[in-house]
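S.K.: curious how this folds, go ahead:
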Amino acid sequence: MTEPPAKKKCLGIGCEKDADLQCPTCLKLGINDSYFCSQDCFKKNWGEHKAMHKTAQGKTQNGILHSIITPKVVSKPDPATGLYNPFPAFSFTGPLRPVYPLSERRTVPKSIPYPDYAESGIPKSERFINRNKFDLLDAKGQDAMRKACRLGREVLDIVAAEIRPGVTTDYLDEICHNACIERKSYPSPLNYNFFPKSFCTSVNEVICHGIPDQRALVDGDIINLDVSLYHEGYHADLNETYYVGDKAKADPDSVRVVETARECLDEAAKLIKPGALIREFGNAIEKHAKSRNCSVIRTYCGHGVNTLFHCPPNVPHYAKNKAVGECKPGMTFTIEPMIALGKYRDVTWPDNWTSTTVDGKRTAQFEHTYLVTETGVEVLTARTPTSPGGPVPMPTVENGTNGT
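M.R.: Alright, predicted model coming up:
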């Protein structure tokens, strides 16, 4: 799972500065992604910015009131199937819809070690850490991370092998959950800040944190599987985006966004070594994304991971970020760029988890957990020769030229 960065980008026109000053009117209206770098920048952009308030209040033709207030209306279950959309009044940005009811929360045997949030839902240990202190693992800790990440890779590969048109994301969640249990591991997302499932399934326009439900995959979908597990006191974290059926592999836009995301992670990983600055990863990622006419999601970032699911450092994926710190031997962290075909801004569904692109266009993500070594980097969650998925060539259009 991803973690939001400590800073947001300023909404000022042409301003690329980090921002932590939030508009008070936006706070009252429930608009969460509204930040400015300074009072001066806020005042300069007031004329344009106040239009957002009217839109949020439903005073414009494109009012987004339902996008910021959880609808209380729940559609009735289909008499034939019992399935329903729990948020029928919500203004979805794309064609995807949630399909409820969610299955019952899956259980984990007490014999398997639990993280501190497993029962309470609150990761208390993450709330009292020094955000400027980066953990450096000793040899024992590094070996524990290697083991956890190897198991995480096994689980992801098992679930990915089940991807095909007709299976539900809830079925994939069951596969993931059982695979974790078989490896005497706790699925890290389960009840983390009250997340209801054992991993995240993000389809098409979903950026991240998609909740597995009763929707069946269809030929032409793309899906990100985000697996995290807790084994003997250490967390592993990795994800990949996969093509569902042959239609997705034949769609130039789907292939462009998936392969660009894959390549962006590779470009960033090339920089990892002792002394490398955390902020440089975003420069490499955004440069490559822009070369493919794609954008980089800014709301979520990579993070440190070890005995804690999320800890320092924060690893933004966009250029010119102000992330602090440098790589040192013994550090373990994720890089997990989310790349979109359209705009980089995001909208969260009323389930308070599912994050989608603001324009409903497709998005893809890839993630590895890395260990900084004395000489470079070790990819703890690396693919194996038998891992499902992998790069797909850009399909050709009818005139024989590459799709764009």
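S.K.: when you work out contacts or count neighbours from here on, use the C-alpha atoms and nothing else.
M.R.: OK.
S.K.: endpoints of stretch 200-218, how far apart?
M.R.: Start-to-end span of stretch 200-218 (CA to CA, to the nearest Å) is 18 Å.
S.K.: try stretch 202-210
M.R.: End-to-end distance for stretch 202-210, by CA to CA: 5 Å.
S.K.: from what I can see Arg345 touches Val358, true?
M.R.: Yes - shown here, Arg345 and Val358 form a contact pair, counting by CA atoms under 8 Å, at 5.6 Å.
S.K.: so where do the strands sit in the stretch 301-404 of the chain?
M.R.: Ranges of strands within the stretch 301-404 of the chain are 302-304, 311-315, 332-335, 338-340, 346-348, 355-357, 363-365, 368-372, 377-379, based on DSSP state E, counting those that start in this stretch.
S.K.: now do the last one: which elements does it pack against?
M.R.: In terms of contacts (3 or more CA pairs under 8 Å, 6 or more residues apart in numbering; DSSP states H and E), strand 377-379 is packed against strand 368-372.
S.K.: so Cys294 sits against Leu341, correct?
M.R.: Yes - the pair Cys294 / Leu341 is scored as a contact, 5.0 Å apart, by CA under 8 Å.
S.K.: those two: who's more crowded?
M.R.: The neighbour comparison of Cys294 against Leu341 (other CA atoms under 10 Å) goes to Leu341, with 25 against 22.
S.K.: the strands in the stretch 101-250 of the chain, which residues?
M.R.: Secondary structure of the stretch 101-250 of the chain, counting by DSSP E, counting those that start in this stretch: strands at 186-187, 200-203, 206-208, 222-231, 234-243.
S.K.: gap between Asn178 and Ile158?
M.R.: Asn178 sits at a distance of 10 Å from Ile158 (criterion: CA to CA).
S.K.: so these two - more neighbours on which side?
M.R.: With other CA under 10 Å as the criterion, Asn178 and Ile158 differ in neighbour count, and Asn178 comes out ahead with 20 against 17.
S.K.: mind jotting down where the helices sit in the stretch 251-400 of the chain?
M.R.: Applying DSSP state H, counting those that start in this stretch to the stretch 251-400 of the chain gives helices spanning 252-269, 280-291.
S.K.: let's have the strands of the stretch 301-404 of the chain in CSV, adding mean neighbour count and distance to Arg256.
M.R.: Compiled in CSV, the strands of the stretch 301-404 of the chain are given as follows (neighbours: other CA atoms under 10 Å; distance: least, CA to CA, whole Å):
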stretch, mean neighbour count, distance to Arg256
strand 302-304, 25, 22
strand 311-315, 27, 24
strand 332-335, 28, 20
strand 338-340, 31, 10
strand 346-348, 22, 20
strand 355-357, 26, 16
strand 363-365, 32, 10
strand 368-372, 26, 20
strand 377-379, 18, 24
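S.K.: this one next, for a side-by-side:
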Amino acid sequence: MLSICKNNFIIFRNLLQKFNHYNNLVKQKFFSTTNFLSYEIIEPKYPISSITRNFPKDILLPDYAINGQPNKHNNSNYVKNPNDIEKIWNSCKIAKTILMKTGEQLKIGMTCEDIDDIVYNLCLKYKCYPSPLNYSGFPKCVTTSVNNIAVHGIPDQRQLQSGDIISIDVSIYYNGFHGDCCHTFAIGDCDQQAKHLMNVAELCLYEAIKICRSGQRISAIGKTIENIARKYEMNVVKEFCGHGVGKDLHENPQILHYDHNSEEIMIENMIFTIEPIILETSANVVMFDDGWTVASENDCRSAQFEHTIWIRKHDSVILTEI
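M.R.: The predicted structure follows:
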């Protein structure tokens, strides 16, 4: 699950009339200059339904589960000890298991609220809590970002269609620690551009993981990702970043996914996510009135893949693999 890494991220979406006029102009250009557009542009469906999610007493709840306000632990020293690493690894395995089992059930005609139900029931099965639920008030167990929705899509009643691509971000809380991962899935038959976009996004993630080790600059991650995206004439969303994972869902360090100057280095036993959002064209992003859903400004599609990794002396280990 991404964290916002720009304090000056300005929301224009509430200027709805002006935005729609501009957006229509962009769409006219976009439709006329591309030959691969075969997907529906998503607008969130309101109101978002509210369902009470109950958890048995043997599932440990995070501090924000009731009041919606996550506490901040002391993360100034974000190098993990062996016991913490083992617990985070267990959480990551569960998160990835839930993510892939959810992906196996995707089909044309199901809604994103159906996906939310699947994630909730799998969390009950694996005795964990879905980290997004009530995190700063987020209303669902999972984020589902379809087509032009870049990140933090709220599950609603829209039915999935053949040709859609959907990024499902699963985060869970188990035994006092979070695990976090994301994967983009194709629904039915999607076009070649969508397949290419997903391949590039996944390549960005794995090439970035390859360079991770103790002593490496954290900024090398962003440089690697942006270089690959630019090579394939695609764009990296800069407003959101990866993050440390542990007792809190979002900890230090912040992992920027674009080329930047920073001398902060990776340290053995750090644990953090790498989760670039790759857009198929150059575009900015805008946020909807719900305060969560973020879309590409020109309605181009995006893909996101995420792993949580553990930094070691000479390499890194992907904790969200099963």
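S.K.: hang on, the earlier thing: which stretch among the strands of the stretch 301-404 of the first structure approaches Ser198 of the first structure most closely?
M.R.: Checking those against Ser198 of the first structure by CA to CA gives strand 355-357 as the closest, at 17.2 Å.
S.K.: and the closest one, which stretch of the second structure?
M.R.: Using TM-score structural alignment, strand 355-357 of the first structure lines up with residues 294-296 of the second structure.
S.K.: got a list of what Val79 of the second structure touches?
M.R.: Listed by CA atoms under 8 Å, 6 or more residues apart in numbering, the contact set of Val79 of the second structure reads Ile267, Glu268, Asn269, Met270, Ile271.
S.K.: the same query, at a cut-off of 10 Å, please.
M.R.: Val79 of the second structure is in contact with Ile85, Gly244, Asn252, Met266, Ile267, Glu268, Asn269, Met270, Ile271, Ile311, counting by CA atoms under 10 Å, 6 or more residues apart in numbering.
S.K.: what's the match for it in the first structure?
M.R.: So, by TM-score structural alignment, Val79 of the second structure is matched to Leu136.
S.K.: kindly report the same for Ile108 of the second structure.
M.R.: In the first structure, Ile108 of the second structure lands on Pro165 (TM-score structural alignment).
S.K.: surely that match and Asp221 touch.
M.R.: Yes - Pro165 of the first structure lies in contact with Asp221 (CA atoms under 10 Å); the separation is 8.6 Å.
S.K.: now do the shared contacts for the two.
M.R.: Val244, Gly245, Asp246.
S.K.: spit out the contact partners of the counterpart of Gln69 of the second structure in the first structure.
M.R.: By TM-score structural alignment, Gln69 of the second structure lines up with Ile122 in the first structure. Going by CA under 10 Å, 6+ apart, Ile122 of the first structure touches Asp116, Asn191, Tyr192, Asn193, Phe194.
S.K.: so Ile122 of the first structure versus Phe309 of the first structure, what's the distance?
M.R.: Separation of Ile122 of the first structure from Phe309 of the first structure (CA to CA) stands at 12 Å.
S.K.: spit out the residues that contact the two alike.
M.R.: With CA under 10 Å, 6+ apart, Ile122 of the first structure and Phe309 have common neighbours Tyr192.
S.K.: next, count neighbours for Asp289 of the second structure.
M.R.: 15.
S.K.: so it touches Leu16, yeah?
M.R.: Yes - in this structure Asp289 of the second structure lies within contact range of Leu16 using CA under 10 Å: 9.1 Å.
S.K.: list the contacts for the closest residue to Trp292 of the second structure other than its chain neighbours?
M.R.: Distance criterion CA to CA, 6 or more residues apart in numbering; nearest residue to Trp292 of the second structure, sequence neighbours excluded, is His152 at 5.7 Å. Counting by CA under 10 Å, 6+ apart, His152 of the second structure makes contact with 1-2, 132, 138, 142-146, 167-169, 287, 291-295.
S.K.: just the buried residues out of the residues you listed, in PyMOL syntax.
M.R.: Filtering the contacts of His152 of the second structure down to the buried ones (16 or more other CA atoms under 10 Å) takes a single PyMOL command:
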select buried, resi 1+2+132+138+142+143+144+145+146+167+168+169+287+293+294+295
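S.K.: the shared contacts of Pro165 and Asp221 of the first structure in helices, which ones?
M.R.: Gly245, Asp246 (DSSP state H).
S.K.: list the contacts of the corresponding residue of the second structure for Gly233 of the first structure.
M.R.: Residue pairing (TM-score structural alignment): Gly233 of the first structure is matched to Gly176 of the second structure. Counting by CA under 10 Å, 6+ apart, Gly176 of the second structure touches Leu60, Leu61, Pro62, Asp63, Asp84, Lys87, Ile88, Ser91, Cys128, Gly246, Lys247, Asp248.
S.K.: shared with the first structure, which of these?
M.R.: Retained contacts for the contacts of Gly176 of the second structure in the first structure, judged by both residues aligned by TM-score structural alignment, their matches' CA atoms under 10 Å, are Leu60, Leu61, Pro62, Asp84, Lys87, Ile88, Ser91, Cys128, Gly246, Lys247, Asp248.
S.K.: what do we get in the first structure for Glu233 of the second structure?
M.R.: So, by TM-score structural alignment, Glu233 of the second structure is matched to Asn293.
S.K.: ok, now Pro56 of the second structure?
M.R.: Match for Pro56 of the second structure (TM-score structural alignment): Pro109.
S.K.: which residue, other than its chain neighbours, is closest to its match?
M.R.: Ile181 (7.9 Å).
S.K.: the one you found contacts Tyr114, doesn't it?
M.R.: No - Ile181 of the first structure sits out of contact with Tyr114 when judged by CA under 10 Å, with a separation of 11.6 Å.
S.K.: higher neighbour count, these two?
M.R.: Legend: neighbour count by other CA under 10 Å for Ile181 of the first structure and Tyr114, higher for Tyr114 (19 against 16).
S.K.: remind me, longest helix of the second structure?
M.R.: The longest helix of the second structure (DSSP H) is helix 82-104.
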